[in-house]
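Visitor: coordinates only, sequence not included:
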């Protein structure tokens, strides 16, 4: 077991590693399986054999152009590695999730480019197209073409229905004519589009002869000549320029000037146009066809949840290992103690470590579900519950992506501050993680708008609950709503920290929250609908109602999935520490919902608050000796660890010294020292 996992070298982190209550190698194998651990070690070996995959020195930032070149080279050359070859794509689904997270540690920009070109682009064609588009799929997977996904326009992002790009059918030539009527209609923010994409999936309003608009449809569009990378006539395509981070991704814009594409380039699974110019679709309701066309976006959101999880692991690796080594203050006359021993520091970091584990387990689960759907689609396998699964996954990814982005946004910032001044160094790596994660709060749906997809899905269940309907969904995320009425009649009954900290009791509290907020949100919406348009009624029901409903639903599902996972362990030590992690995350996140418990009559008196606070602090203290080993399980290997504070040997000050002295020009006088002298001397003379 775990024969591929090597012991860490002796060093300052040994003190806590020896105190751990569990075997970190057994935990790693339990969470990832032995074959995945072996696979990851093989990928690490392949990466280290090629210099282009070794991370650059992080003491300085490469130029904008160099960042582009590095990520582009990695994107296309990853396909040449044995573990990334075409035949491996259809192998173990868990391998795909593992590769994604390794790529994120390697280069987030290259990961995004690769995921769009060889993941999202071909899977969208598979999901939205038919047999006539098969060649595009295999040309993409083999690297012959490079894809982009063009939905957003400068004037319309979240409101995709109102995009202005048009695709007008010409019955004579049997072609669609793509056109951008103005700059607001220019497609933008599409990854790979700025410099590399040869093809793109472009969404446009489908206009039939006579001016009949059948609303938004997806098309495959040739953007650039694959041999010269020059755009075709009728296309203006360019790069959007430098961003806060992820500058290896060439986000681009494109405008069309009466640009013609063949009729068959319409991705026609949900709507088609015959040669004679007749529009046909299996959907009578345009809204359902619209939803089906955007279903491919779940892939991107699931990938982003994986991005968030990996960023959390990397940031906590730095902050936890640094906290274990850094010593400050201590009892009078005694030795300085590790800052990890202080209650305030434990409370700052350990709940976020618990959140990182919750995200790790959840992202592995939801990523496996999504990749299996994609592989089943390629293999022609039809799931009996495919419609229900698609709707549930859409709701989960639409809520999970915002929640993951927000968790990690706050976690990375706390890690940065917890490392104090040293955490502000470029060499600490935390600034880069923070900036890279920042995009997760926006792309594939701005968080506050995207999460409304989740609450919209949940809202329709309350009338069904009142009618006594039972719920049985493929992923089981809302099945407890079958007992919503009984749940709403329940009260807080915990009498001790031990009771409160049991995951089943925390799950019950979350189920009450979901049911209460679902009932209140529905009633709020219905009341407002009597005096205003449903559009505004839904808008006026967001704050304190629908947004909170979506958040507690996703939090419950994340805890539920973690609890199901930990119960599968046969090792009592692993089960014990994962139970503490689950309880800590659950109790810590419940703190924000305290007012709702009292508002709804679930709790009275001070018992809930007192037990909640005691549970959080006790669990932080109980987990303190385990946190270094917990980080060892999820930390990136040292060659991918881009921080002088977070290496596995714990030699923080040695790595800091090397970084200080290794930086070019660190100990030499500046090249402009003579100019400073001249300015200074001139100033002194003027005063005399």
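Guide: Right, received. Where do you want to start? Only a predicted model underlies this, so the values are computations on that prediction, with no experimental measurement involved. Numbering: from 1, shown residues only.
Visitor: when you work out contacts or count neighbours from here on, use the C-alpha atoms and nothing else.
Guide: OK.
Visitor: for residue 277, see how far away the closest residue to residue 275 other than its chain neighbours is.
Guide: Closest residue to residue 275 apart from its sequence neighbours, by C-alpha to C-alpha, 6 or more residues apart in numbering: residue 174 at 6.1 Å. Residue 174 is 8 Å from residue 277, where distance means C-alpha to C-alpha, to the nearest Å.
Visitor: list the helices and strands the helix or strand where residue 178 lies packs on?
Guide: Assigned by DSSP states H and E, residue 178 belongs to strand 175-179. On a contact count with 3 or more C-alpha pairs under 8 Å, 6 or more residues apart in numbering; DSSP states H and E, strand 175-179 meets strand 166-170, strand 252-256, strand 259-262.
Visitor: residue 447: which of these is closest?
Guide: Nearest of the helices and strands packed on strand 175-179 to residue 447, taken as C-alpha to C-alpha: strand 252-256 at 21.6 Å.
Visitor: contacts for stretch 218-234, please.
Guide: 128, 145, 195-204, 235, 237, 256-259, 261, 265-267, 293 (C-alpha atoms under 8 Å, 6 or more residues apart in numbering).
Visitor: let's bring in a second model and compare:
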């Protein structure tokens, strides 16, 4: 373990480090495992060999220079990964989390671009293609071609069925003809497409010679010459311009003008077109085929969940370390000023976000493992259509909710951490502003969260009729087994009368199971009632009933479902802890995350008659404050477990030595022009001569 984890430098944070109730190294080892820690350290050491990955500047680069540097970092990060992966025995789920937690914090733009260029492109081909497409994967991983992934169009994002780029098969030339009828049909927001991608995994409506549309299918589409980066004739491709964040990524748009590609470039695992133009598919149901075509999106959403937690971990690292050093006020004039971490309001602002990360850390590993199992299913030569479809649907429901919730949690945590660092948090050198800008897109890409989370409730609502009919509810990942006991669960009541009873893991999980059952029943009944009393046409009743039962119903259901799943994964992990001190602190974090979530659900506990009287509401709120106070002395050690090295933290407020004011002073003094007058100083002293009315 000594080789995995290094001691921190002495400094102002020592006071809290000595107050910790547990050994932070032992907790890190328990959560991550030695293989993970060794692999992560190898990544760190390999990164230090590439100066381009360590470059920092106090000046804002031009967009072109930023893109150039980002692209250099993309290739360096690829070499880092290739080098370390070649000599590791670490499992793929751990490798994925280690890489994302490192790369996305080191340089989010470079990490996004690297992922899209080398891994998302090849992942789509691996899961949706066949042996005839393997050379595309090999060429991309060797760096001979550069990939991208194109689904979203200018006019359609969430409504994938409305996408209008077509791929019409021409039997005479044995080629597909890609065409964009107008600008609204242009593929857009495609990472790496703006300036660098040579090939794309592009989704288009497949049309056979008889004029029949067979839905969205993916195609490998050559975009630019790999030697010159000049676009091919028939391809209009460009950059979308500067964004709120992630400006190192060249997001692009593309339009096709009767652009021909080989028939073999259709990724044909779920459907194919014969040379004479006949469509053949193992999955005959168009709806299931559409779901299978987009099934690979779960992979991206699972990755985004992990990325959000990486961002959250960096934010709480900065804010909590700063809170332990920053002192303000004292009880009397003779007393020493108090660290702001000691104040109840500050604990309540920050520590629930710390608990959120720990809850998601275990859940992310579970998700990555389930993703890898599903990928193995997809990569098999013989397809078990029923198993793949049902597993894909459940994984889609999980990933849709967790991606949305993780995005909201990270967004809120980063903003709270920025405000908790007050004025100093507004400095660019704090790192929080850039973190906020880069995380922002996580709430909308790979599915706008409020729309995406409906996929989860859609899946859950299809299960409730089984409960009503007394039939067994069985799913591949077993995430809703408790629905088989829904009638009994719905008769249960809130029984805890003390802090100890409320925070007992079984009682917490029981409460969330009641919540899911109640909200599922409530949402189903709301939907059916709206449909029954709708004044809309027969064809559109279901559509509007679904849309009018989201707020306070289906959305809350999806959130409660994923919170229960997160808590279940964390509870399972805690049960394996042999060290009493580690188990105790994790149970506190488990309870804090749970009761913080429950506070938002208090109205449902009363509306569903699960709780009555003031006990439940008061107990939940009191428990939040009690847990925050209990965790406070462990906060720095808990941050030490999750914090990346200082060269990745890269914040004057959050370095591990706690020397906040020393780093602040250095940052201010080295700012360009900090101690000199501006070059345009004469415009100030002679302003009356320089500024005059043209009238």
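Guide: Here it is on my side, so go on. A quick note: this is a predicted structure, and the numbers were derived from the prediction, not measured.
Visitor: so can I have JSON lines of the helices and strands packed on strand 175-179 of the first structure showing mean neighbour count and distance to residue 571 of the first structure?
Guide: Below are those laid out as JSON lines (neighbours: other C-alpha atoms under 10 Å; distance: least, C-alpha to C-alpha, whole Å):
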{"stretch": "strand 166-170", "mean neighbour count": "24", "distance to residue 571 of the first structure": "59"}
{"stretch": "strand 252-256", "mean neighbour count": "24", "distance to residue 571 of the first structure": "50"}
{"stretch": "strand 259-262", "mean neighbour count": "19", "distance to residue 571 of the first structure": "59"}
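Visitor: and the ones you listed: which comes nearest residue 327 of the first structure?
Guide: strand 252-256 (47.5 Å).
Visitor: any idea how far residue 461 of the second structure is from residue 46 of the second structure?
Guide: From residue 46 of the second structure to residue 461 of the second structure the distance is 48 Å (C-alpha to C-alpha).
Visitor: which residues in the stretch 301-450 of the second structure form helices?
Guide: Along the stretch 301-450 of the second structure, the segments classed as helices by DSSP state H, counting those that start in this stretch run 344-379, 385-420, 422-425, 432-440, 449-452.
Visitor: which residues in the first structure does the third one align to?
Guide: Equivalent residues of helix 422-425 of the second structure are located at 420-423 in the first structure, counting by TM-score structural alignment.
Visitor: mean shift of the matching stretch relative to the second structure?
Guide: With the two structures superposed, stretch 420-423 of the first structure lies on average 0.3 Å from its match in the second structure, counting by mean C-alpha distance after the TM-score superposition for the first structure.
Visitor: one step back: quick one: distance of the strand holding residue 178 of the first structure to the chain centre.
Guide: 35 Å (C-alpha atoms, centre = their mean, to the nearest Å).
Visitor: quick one: the helix or strand that it is followed by to the second structure mean distance?
Guide: Next helix or strand after strand 175-179 of the first structure toward the C-terminus (DSSP H and E): strand 187-190. When the second structure is overlaid, strand 187-190 of the first structure sits 0.4 Å from its aligned residues on average, using mean C-alpha distance after the TM-score superposition for the first structure.
Visitor: tell me which other helices or strands strand 187-190 of the first structure touches.
Guide: strand 147-150, strand 252-256.
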